[in-house]
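Trainee: Need a 3D model of the sequence below.
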Amino acid sequence: MDHHLPAHEGHTAGGGAAEVLLPALVLAAVACAYLLLVRRACRRNPALGWSRWRTAGFLTGVALLGVALLPPVAPFAHEDFRGHMVQHMLIGMYAPLALVLAAPVTLLLRTLPASRGRQLTAVLHSPPARVIAHPTVALALSTGSLAALYLTPLFRAVTADPAAHWLLHAHFLLSGCLFAHAVAGPDPAPSRPGVRTRLVHLGVAIAAHAVISQLIYGGFLVDIPSPAHQVRGGAEIMYYGGDIAELLLAVALVATWRPAPRSRPRRGTDARQTAPATV
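Mentor: Next up is the predicted model:
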C-alpha cells in the first residue's frame, strides 16, 4: 500500500477558498429553500401546518453534510483514509436519513400549484421511478457500489481526480437518500413493499457492510493507497458507524410504519352470516 491518499491538485491543508465557500453557499441555499417551502405550506394551510421535527431533521441533515464537506473533516479526508470513511458515513448514511425523514417531497407537493403537483405525482408513479425507488435497486446502488469502490482500482482513480471525487460524494448522498426512502421514508412511494421485505433488505445491507469492512480491515482484495493502520482504522469506522446508522434506519422504519387498516364488513351482512339458524 502507498503511504497516503493521492492529494488533489491545488489542495492545501486548510482547503482552498473555493472548496470551502462553494459547498457552504450551496448548503445554506438548500436550507433556506426548505425553510421557505415550510413557510409557504404553513401560510397555505395554517391548520395543517408542518412538523417542527421534520424541519429540524432537514436542518440536521444539512449540518451533517456541512461537517463532512468543510474543514476540518474535508482536509482530513484528503490525507487519511480514516477521514475519508468518516466523510463517507456522514454523506452516505447519516445525512440521508435525516433528510429523508424531513419528507421534502411531501412538502413540495403541499406548496406546488395543483397542475405542477399532478405532474410531479405522475413522475413519482412512472415505471422508471418505481424501479429506481424499489429497495433492491436502492440497495444495489448504495451498498453494492461499495464493493466496486474499495475492492477494485476505482477508489485509487476517484481520489486522484477532484471532479470524480465530487461525483463520488454525489453518488453517496443520492444513493443513501434513495435507500433510506425505500426502507423508511415518509414520502409517497408507490412501489414500496411491505415491512418484512424492507427489513430483509436492511438486513442484507447490514451483512454486506460487515463483510466489506472486514475485507478492508484484513487487507483482502482491496486496492486502497493508504498505510495499513489507516485502512484498519477506516474499516473499524465503517463497521461500527454503519451499524449505528442502520440501527437508526431500523428505528425510523418502526416509527414510520403504519398498519394497513382492516376492512370492516357492512352492517347486516356480518350479522346474517354469523347469526344462528332459527328452527
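Trainee: Only C-alpha atoms from now on, for both contacts and neighbour counts.
Mentor: Noted.
Trainee: Residue 41 and residue 109 touch, don't they?
Mentor: No: Residue 41 is not in contact with residue 109 according to CA atoms under 8 Å; the separation is 9.4 Å.
Trainee: who are the neighbours in contact with residue 84?
Mentor: By CA atoms under 8 Å, 6 or more residues apart in numbering, residue 84 lies in contact with 76, 77, 78, 234.
Trainee: neighbour-wise, which of residue 41 and residue 109 wins?
Mentor: Taking other CA atoms under 10 Å, residue 41 and residue 109 do not tie; residue 41 has more neighbours (20 against 16).
Trainee: going on from the helix or strand hosting the more buried one, what's the next piece of helix or strand?
Mentor: Secondary structure from DSSP states H and E places residue 41 in helix 17-44. Of the helices and strands lying after helix 17-44 in sequence (DSSP H and E), the nearest is helix 52-69.
Trainee: And the helices in the stretch 51-200 of the chain?
Mentor: According to DSSP state H, counting those that start in this stretch, the stretch 51-200 of the chain carries its helices in the segments 52-69, 73-79, 81-89, 95-101, 104-111, 114-124, 127-132, 135-139, 145-150, 154-159, 162-184, 195-218.
Trainee: What residues of the first one count as buried?
Mentor: Right, helix 52-69. Buried residues in helix 52-69, counted by 16 or more other CA atoms under 10 Å: 54-55, 57-69.
Trainee: Same question for the fifth one.
Mentor: Residues of helix 104-111 classed as buried by neighbour count (16+ other CA under 10 Å): 104, 107, 108, 109, 110, 111.
Trainee: show me what contacts the fourth one?
Mentor: Residues counted as contacts of residue 109 (CA under 8 Å, 6+ apart) are 117, 120.
Trainee: if you set the cut-off to 6 Å instead, what comes out?
Mentor: Neighbouring residues of residue 109 by CA atoms under 6 Å, 6 or more residues apart in numbering: residue 117.
Trainee: For it, give its distance to residue 257.
Mentor: 21 Å (CA to CA, to the nearest Å).
Trainee: Second chain to compare with the first, below:
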Amino acid sequence: MDHSGHGMTMDLPPFTLGRGLEFSPDPFFLVGCLLALGLYGWGVLRLRRRGDAWPVGRTIAFALGVLSVALVMCTKLNDYGMVMFSVHMVQHMVISMLSPIVLLLGAPVTLALRALPVAGRGRKGPRELLLGLLHSRFMRVVTHPVFTIPLFIASLYALYFSPLFDFLMESKTGHVAMMVHFLAVGLVFFWPIMGVDPGPHRPGYVMRMLELFAGMPFHAFFGIALMMATEPMIKAYENPPASLGIDALADQTAAGGIAWAFSEIPSVLVLIALVFQWYRSEQRQARRMDRAADRDGDKDLAAYNAYLASLQARGQ
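Mentor: Modelled structure (predicted):
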C-alpha cells in the first residue's frame, strides 16, 4: 500500500490550516531561506555603513518573498503536500507565482552589484562573475519570452500529465527538486516582465503586459482540466491515506480550483506593479525633458516655432 516511500506521512491526521502551518522544516529550503535573508541583510548593512541608501520597501519585499517560500516548504504544508494534491497545488502556486514576484521586487541582483566589492585589476571576484553571468548568452536565452513562456507552460502540462511527476514524488529529494524548479521557472518568467533588476531582456511596458498575459490562460486551462476530470489523473495522489479522510477526486477538483484561482492573483499583482513602474518612468522622462529644456532654453520649441514661421512664409 505504501507506494510513496515515506511512511511518516501515511498517518497524518485530517488537514486543517492550523496543522498545516506547524513548523516542519525541509533542511534544504530552511538553509536556503536563512542564507538568502542573511546575505541580503549583509548587503543592506554594507550599503548603510558606506552611507548609501537602500529602499526599505525592497528589503520588506525580499523578506516577504523568502518567508512565503519558508511558509510552504518549512511547515507541515510540505508533509501534507506529499499526500494531498490540493495542498501540493498551494505549494506550487505560491512558490512559482507569488514568491518570485515578491523576491524580484526586492531587487536582489541590484543589491549584490552595489554591495559586492570590486575585485582588483585583472582579478575576478563574485561581483565580476555575477556581471559576467548577467551579460552571458545563457542569460539572454533563459530570460527571453520565446524560452520562458513555453517553459512556464511546460512545467505545468509536461510535468503533471507525464510519468515524471510520479517519479519525482517518490522521494523527498525529487519533491524538493521539483519545488526548486518551480521557483526558478517563476523567477525567469517574471524577471523580464516586472523585475527591478537589470536583465539582458528588457522589453517595453506594453510588451511586458503581453508576455504576462501569454502565460496566464494556460494556467487557467490547467486548473479547469483538473476540475473537469472525472477520475484521479495523477498516480501519486490516487490513494490518499485513510487517516486524511479525503476523496482523491474531490481533492483533485480542489487542486484545480486553486490552480485556476491563483492564475489570476499574480496577474493582478504584476499588473499593478507594472502600471506603477510605467508611471514612475514616465515621470522621470518628463523631469529629464524639463531639465534639458531649462539647460538649452527650450531650443526645440524655438526651432519648432521657426519651422512654423517658415511654413507660413512659404504659404504666402
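Trainee: what's the angle between the helix holding residue 41 of the first structure and helix 104-111?
Mentor: Helix 17-44 of the first structure and helix 104-111 are oriented at 50 degrees to each other (axes from the mean of the first three to the mean of the last three CA atoms, to 10 degrees).
Trainee: now helix 17-44 of the first structure, how far from the chain's geometric center?
Mentor: Centre-to-centre, helix 17-44 of the first structure and its host chain are 19 Å apart (CA atoms, centre = their mean, to the nearest Å).
Trainee: Could you pull out the buried residues of it?
Mentor: 19, 20, 24, 27, 31, 34, 37, 38, 40, 41, 42.
Trainee: What lines up with the fourth one in the second structure?
Mentor: The reference is to residue 27 of the first structure. Counting by TM-score structural alignment, residue 27 of the first structure corresponds to residue 33 in the second structure.
Trainee: quick one: contacts for its match?
Mentor: So residue 33 of the second structure contacts residue 66 (CA under 6 Å, 6+ apart).
Trainee: do the same with residue 138 of the first structure
Mentor: 178, 179.
Trainee: And it? What does it align with in the second structure?
Mentor: So, by TM-score structural alignment, residue 138 of the first structure is matched to residue 148.
Trainee: That match and residue 291 of the second structure, how far apart?
Mentor: Per CA to CA, residue 148 of the second structure is found 39 Å from residue 291 of the second structure.
Trainee: For residue 150 of the second structure, the count of nearby residues, please.
Mentor: Residue 150 of the second structure: 13 surrounding residues under other CA under 10 Å.
Trainee: what do we get in the first structure for residue 263 of the second structure?
Mentor: Match for residue 263 of the second structure (TM-score structural alignment): residue 242.
Trainee: Compute the number of surrounding residues for that match.
Mentor: 21.
Trainee: One more: residue 277 of the first structure?
Mentor: Residue 277 of the first structure sits with 7 neighbouring residues when counted by other CA under 10 Å.
Trainee: How about residue 197 of the first structure?
Mentor: By the criterion of other CA under 10 Å, residue 197 of the first structure has 14 neighbours.
Trainee: what's the answer for residue 250 of the first structure, then?
Mentor: For residue 250 of the first structure, using other CA under 10 Å, the count is 19.
Trainee: Next: the one 10 residues further on.
Mentor: Taking other CA under 10 Å as the criterion, the count of residues near residue 260 of the first structure is 6.
Trainee: In three-state terms, label it for me.
Mentor: What DSSP: H, G, I helix; E, B strand; the rest coil gives for residue 260 of the first structure is coil.
Trainee: how much space between the nearest residue to residue 130 of the first structure once chain neighbours are set aside and residue 236 of the first structure?
Mentor: Among residues not flanking residue 130 of the first structure along the chain, residue 191 sits closest, at 5.3 Å (CA to CA, 6 or more residues apart in numbering). Distance, residue 191 of the first structure to residue 236 of the first structure, by CA to CA: 35 Å.
Trainee: cool, and residue 118 of the first structure?
Mentor: In this view, residue 118 of the first structure and residue 236 of the first structure are 46 Å apart by CA to CA.
Trainee: more neighbours, the two?
Mentor: residue 236 (19 against 13).
Trainee: Work out for me the element that one sits within.
Mentor: helix 228-256.
Trainee: Heading C-terminal from that helix, find the next helix or strand.
Mentor: Next element after helix 228-256 of the first structure (DSSP H and E): helix 269-274.
Trainee: Could you find the closest non-adjacent residue to the spatially most central residue of the second structure?
Mentor: When CA atoms, centre = their mean is applied to the second structure, the residue found nearest the centroid is residue 100 (2.1 Å). Distances taken as CA to CA, 6+ apart put residue 187 closest to residue 100 of the second structure, at 5.0 Å, once the chain neighbours are dropped.
Trainee: which residue lines up with that neighbour in the first structure?
Mentor: Using TM-score structural alignment, residue 187 of the second structure lines up with residue 177 in the first structure.
Trainee: Now for its match, how many residues are close by?
Mentor: Neighbour count of residue 177 of the first structure, defined by other CA under 10 Å: 26.
Trainee: repeat for the one 3 residues further on
Mentor: Residue 180 of the first structure has 31 neighbouring residues, counting by other CA under 10 Å.
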